[in-house]
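Q: output the structure for:
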Amino acid sequence: MTDIPVTEPAAFWEARYRDSTRVWSGRPNDLLVREAAGLRPGTALDLGCGEGADAVWLASRGWHVTGVDISATALERAAEHAVEAGVGDRVAWERHELGETFPQGRFDLVSAHYLQSPVGIDQEKVLRQAAEAVAADGTLLLVLHAAWPSWQTEPPFDVEFPTLDAVLAQLALPEGSWTVETMETVRRPSVSPDGIEGHREDNVWRIRRTGP
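A: Now for the predicted structure:
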């Protein structure tokens, strides 16, 4: 992912953003668009919002969004993006080191895309907190990489990619209070930094809270 030496999460991700003029494309994640386009707008929580593309897209569709990231630089860029897109008044930005602190309140949509990191994050804890933050009749949307991209012949670091069933089990959702609406592995095109074409597989969970 980066040549930045592995260190504390906050220092790692702040350096990751500070040392680049732009890390991400500025476009919303395709799977967010696919899964959230038909939802009725309300309040949304975007965990690991990065430079804000997902949060801005949600706000442009009528959501009131709280975007959360560990990097102050990422949040500054996200806020600029929101203002440029004309939705600055629909997004609040909060800095959290997830696993240590978490936003207050409940939300109609809690979205977490690619909360996977080469430096420490208690992913299971954060995903359970994400589920707890979903309001009644709200939606939890999780997207995680399912494997290294096809063009990655030598993984740059050790990581365990959780399966669909494993994450669902880790969430420990109360029986009868949630409905799984999407749970699948999606293959999508992917291009390496060197221009090698291939694919990447992502796991997707969209789960609606039907009980308290």
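Q: C-alpha only now, for contacts and for neighbours.
A: Fine.
Q: can you list the buried residues in the longest helix seen in the chain?
A: For the chain, the longest helix by residue count, based on DSSP state H, is helix 72-84. Within helix 72-84, the residues that count as buried by 16 or more other CA atoms under 10 Å are 72-75, 77-79, 81-82.
Q: what comes into contact with it?
A: Helix 72-84 has contacts (CA atoms under 8 Å, 6 or more residues apart in numbering) with 14, 17-18, 49-53, 56, 68-69, 88-89, 91, 93-95.
Q: which stretches of this protein form helices?
A: For the chain, applying DSSP H gives helices covering 9-18, 30-36, 53-60, 72-84, 123-132, 164-171.
Q: follow-up on the earlier one: which one of the buried residues of helix 72-84 is nearest to Arg40?
A: Nearest to Arg40, judged by CA to CA, of those is Ala82 at 20.6 Å.
Q: what about Glu197, neighbour count?
A: By other CA atoms under 10 Å, the residues close to Glu197 number 13.
Q: touching, it and Pro149? I think so.
A: No. Applying CA atoms under 8 Å as the test, Glu197 and Pro149 come out as separate, 9.9 Å apart.
Q: shared neighbours, these two?
A: Common neighbours of Glu197 and Pro149 (CA under 8 Å, 6+ apart) are Ser190.
Q: follow-up on the earlier one: quick one: closest of the helices of the chain to Trp205.
A: Closest to Trp205 of these, according to CA to CA: helix 164-171, at 7.8 Å.
Q: the structure of the following sequence is requested for comparison with the preceding one:
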Amino acid sequence: MSEATEFWEGFYAEREVWSGKPNALLVREVAELRPGTALDLGCGEGADVVWLASQGWRVTGVDVSATALKRAAAHAAEAGVADRVEWQRHDLSVSFPDGEFDLVCASFLHSPVAGDHERNHILGLAAKAAVAPGGSLVIIGHAGEHPEHGPLPTTEEVLSGLALGPEWVIDTDEVVEHPESKAGTGLDNVLRLRRQGLRP
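A: Sure, this is the predicted structure:
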């Protein structure tokens, strides 16, 4: 069992974090996009996946914790969207889902057992490559100093790690005051990036 698997299995064994509410910042960024295929990285117990599926997206939810994915599947079934969702278990530093997606989202992909190098690798290589032409990459993270994770990367640092080419357009680059943020500052970073091209 990898360090990440052990940590997150222990995390979900000790608590349930399901609120039934999607991330409000994700809703803001995605609500006007045309539904297609979506990939949610670090989906946890599946609130964002369930919301996306309810909006017409066909969603692949990915997490390292089998416990979280089992709960997420139950929530999707309760919401009547199980037929629009696929669940996959990946330690994203080791493996990644196949295919391209119209939307790739990573919300609060912070981990005390993965450093900035691993996070940059996941976002800057695998996640970026998984966005289909015309699709969007949405990255939401806590800003400032986090009580568990320490100093967190700014949007400028995240963009630097992504090393975007000329085919990418930045649609959103904001630091937002978010009352539900678990960062000590109550601030969250929001990036929405669009890969130029035509969606089918």
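Q: redo the buried residues of helix 72-84 of structure 1 as CSV? Include distance to Asn29 of structure 1.
A: What follows is the buried residues of helix 72-84 of structure 1, written out as CSV (distance: CA to CA, whole Å):
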residue, distance to Asn29 of structure 1
Ala72, 21
Thr73, 20
Ala74, 16
Leu75, 17
Arg77, 17
Ala78, 15
Ala79, 18
His81, 15
Ala82, 16
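Q: between those, which is nearest Pro103 of structure 1?
A: Leu75 (14.8 Å).
Q: which parts of stretch 163-178 of structure 1 are buried?
A: 163-164, 167-168, 171, 173, 178.
Q: before we move on, back to that, of the contacts of helix 72-84 of structure 1, buried ones?
A: For the contacts of helix 72-84 of structure 1, buried by 16+ other CA under 10 Å: 17, 49-53, 56, 68-69, 88, 91, 93-95.
Q: format those as CSV; extra columns: distance to Ser190 of structure 1.
A: Output for these, formatted as CSV (distance: CA to CA, whole Å):
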residue, distance to Ser190 of structure 1
Tyr17, 22
Cys49, 21
Gly50, 20
Glu51, 20
Gly52, 21
Ala53, 19
Val56, 23
Val68, 26
Asp69, 25
Gly88, 31
Val91, 30
Trp93, 30
Glu94, 30
Arg95, 30
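Q: Val143 of structure 1: which of the residues you listed is nearest?
A: Val143 of structure 1 lies nearest to Cys49 out of these, by CA to CA, at 12.9 Å.
Q: the closest one contacts Thr66, correct?
A: No. With contact defined as CA under 8 Å, Cys49 of structure 1 does not count as touching Thr66 (9.1 Å).
Q: which neighbours do these two share?
A: Common neighbours of Cys49 of structure 1 and Thr66, using CA under 8 Å, 6+ apart, are Ala55.
Q: counterpart of Pro22 of structure 2 over in structure 1?
A: Superposed on structure 1 with TM-score structural alignment, Pro22 of structure 2 falls opposite Pro28.
Q: same check on Ser54 of structure 2?
A: In structure 1, Ser54 of structure 2 lands on Ser60 (TM-score structural alignment).
Q: grab the nearest non-local neighbour of its match.
A: Once flanking residues are discounted, Ser60 of structure 1 sits nearest to Val87: 6.4 Å by CA to CA, 6 or more residues apart in numbering.
Q: residues touching whatever residue of structure 2 lines up with the one you found, list them.
A: Aligning on TM-score structural alignment places Val87 of structure 1 opposite Val81 in structure 2. Each residue near Val81 of structure 2 by CA under 8 Å, 6+ apart is listed here: 50, 53-54.
Q: Tyr12 of structure 2 now?
A: By CA under 8 Å, 6+ apart, the residues touching Tyr12 of structure 2 are 65, 67-68.
Q: go on, Ala11 of structure 1?
A: So, once contact is read as CA under 8 Å, 6+ apart, Ala11 of structure 1 ends up touching nothing.
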